[in-house]
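Asks: Mind folding the following:
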Amino acid sequence: MLEFHFGTMITQLLIFIILLLLVSKFAMKPMLETMKKRQDHIDHQIQSAEKSNEEASQLIEQQKALLTQARQEAKDILERAKAQKDREATEIIHAAEERANRLINEATSQIEREKEKAIADLRNEVGEIAVTLTSKILQEKLDSQSQTKFVNQYLEQVGRLQ
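Replies: All right, here's what the predicted structure looks like:
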């Protein structure tokens, strides 16, 4: 049956403790150090990833802010361009109206001058015809029928001149 030998048990216990000390010194310590290094490396990687994630978030926020600013600047530029377009259109219309009014005034003045010149020429011509008619009438003694004929001829001449 089962017999217990006290000496054998103590020897086995001593061998077990020595073996445990040897394993802890030569196997457990290096294994724990390796696991500690690995844990530190993993912690460092996690911190780096979190830092990179935070930096990426900040960059995204900066890019959003820059995009918003660029959109606002584009909107401002468009508004200024529209305002300038409206100002220039108003100036062009105003200048065109002024030029049209000036041309109308010049044309009206020129028409008036031409009209006055035509009236003056007509007066001169009528005066010359009247003088010529009078001199012919005075040169010839005419009866009333001949006189009427001369007047009608000169009136026809004056009518053709107009």
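
Asks: For the rest of this, base every contact and every neighbour count on C-alpha atoms.
Replies: OK.

Asks: show me where the protein has helices.
Replies: Ranges of helices within the chain are 6-23, 29-139, 144-161, based on DSSP state H.

Asks: ok, now how distant is Gln157 from Glu125?
Replies: For Gln157, the distance to Glu125 (Cα to Cα, to the nearest Å) stands at 10 Å.

Asks: Would you mind giving the helices of the chain as CSV with mean neighbour count added?
Replies: Output for those, formatted as CSV (neighbours: other Cα atoms under 10 Å):
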stretch, mean neighbour count
helix 6-23, 12
helix 29-139, 12
helix 144-161, 12
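
Asks: From Ala70, how far out is the residue nearest to the spatial centre of the chain?
Replies: In the chain, the C-alpha nearest the mean C-alpha coordinate belongs to Leu78, at 4.2 Å (Cα atoms, centre = their mean). Distance of Leu78 to Ala70, computed by Cα to Cα: 12 Å.

Asks: I have a second one here; can you model it like the first so I can compare?
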Amino acid sequence: MIKYIAELVAFVLIVFIIVRYIVPRITPMLGRRQDVIDKQVDDAEQARAKLAEAERSFQSALTEARTEAAQIRENARADAQRTIEDLQAQARDESERIVARGEEQLASQRSAVVRELRTEIGTLAVDLSTQIVNQRLADEQQVSATVDAFLAELERDGAAHTDGTTTTGAGE
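Replies: Predicted structure coming up:
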């Protein structure tokens, strides 16, 4: 039992030395260590909060950027559609203008051709009638036959009007 008492005294003495001399030296160091750990925990919590805020800001900015990109795409589509419609309207206007100009040119050319044909036909008719008259007058016998045929036709027309019937003859 002495052995147990001696061990117990030795144990109490070691505990007393540890508590009296070692613990006071370790306690400030442990306090500082605890303060550092507490500060690191607070810093980690602040960092976690900042990270969460940054993630919310990032998601908000990302959503805003997507919305803005969609709006830009819509505006670009609308601008493209307006440009297409404007170009189509310009093309229709240009086409109508070209067709109108072509129709005007055709009408002008038609009028010129009609005038030219009238002039040419008039000239040809005069030339032809001149040739016919010259040919008929050149042959005296034929002239008197033509006059006799004309007079005979007039007499028949006059007789037909009195009879109520109309007869035509080739010439006698």
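
Asks: Any idea what the TM-score is?
Replies: Overlay of the two chains. TM-score (TM-score structural alignment, normalised by the length of the first structure): 0.70; 141 aligned residues with a Cα RMSD of 3.1 Å.

Asks: how deep is Phe26 of the first structure tucked in, by neighbour count?
Replies: Neighbour count of Phe26 of the first structure, defined by other Cα atoms under 10 Å: 11.

Asks: so what's it up against?
Replies: Residues near Phe26 of the first structure by Cα atoms under 8 Å, 6 or more residues apart in numbering: none.

Asks: how much space between it and Lys36 of the first structure?
Replies: 16 Å.

Asks: Next: Glu140 of the first structure.
Replies: Distance of Glu140 of the first structure to Lys36 of the first structure, given as Cα to Cα: 152 Å.

Asks: next one: Lys64 of the first structure
Replies: Remark: distance between Lys64 of the first structure and Lys36 of the first structure (Cα to Cα) = 41 Å.

Asks: Check Ala130 of the first structure too.
Replies: 137 Å.

Asks: can you check Tyr154 of the first structure too?
Replies: Applying Cα to Cα to Tyr154 of the first structure and Lys36 of the first structure gives a distance of 137 Å.

Asks: And Ala96 of the first structure, by the same measure?
Replies: 88 Å.

Asks: just Lys115 of the first structure next, same as before
Replies: In terms of Cα to Cα, Lys115 of the first structure sits 116 Å off from Lys36 of the first structure.

Asks: And Ile104 of the first structure, by the same measure?
Replies: As judged by Cα to Cα, Ile104 of the first structure and Lys36 of the first structure stand 100 Å apart.

Asks: Equivalent analysis for Val131 of the first structure, please.
Replies: Distance from Val131 of the first structure to Lys36 of the first structure, counting by Cα to Cα: 139 Å.

Asks: Thr90 of the first structure now?
Replies: 80 Å.

Asks: cool, Met9 of the first structure as well?
Replies: 37 Å.

Asks: do Ala95 of the first structure as well
Replies: Relative to Lys36 of the first structure, and taking Cα to Cα, Ala95 of the first structure is found at 87 Å.

Asks: can you check Ser146 of the first structure too?
Replies: As judged by Cα to Cα, Ser146 of the first structure and Lys36 of the first structure stand 149 Å apart.

Asks: again, but for Leu122 of the first structure
Replies: Distance of Leu122 of the first structure to Lys36 of the first structure, computed by Cα to Cα: 126 Å.

Asks: same deal with Ala107 of the first structure?
Replies: Distance from Ala107 of the first structure to Lys36 of the first structure, by Cα to Cα: 104 Å.

Asks: Ala89 of the first structure too?
Replies: As judged by Cα to Cα, Ala89 of the first structure and Lys36 of the first structure stand 78 Å apart.

Asks: and stretch 97-112 of the second structure, how far from the first structure on average?
Replies: Here the mean offset of stretch 97-112 of the second structure against the first structure after fitting is 1.5 Å, by mean Cα distance after the TM-score superposition for the first structure.

Asks: quick one: that stretch to chain centroid distance?
Replies: From the chain centre to the centre of stretch 97-112 of the second structure is a distance of 31 Å (Cα atoms, centre = their mean, to the nearest Å).

Asks: do stretch 130-146 of the second structure as well
Replies: On Cα atoms, centre = their mean, the centre of stretch 130-146 of the second structure falls 77 Å from the chain's centre.

Asks: What of stretch 51-70 of the first structure?
Replies: On Cα atoms, centre = their mean, the centre of stretch 51-70 of the first structure falls 28 Å from that of its chain.
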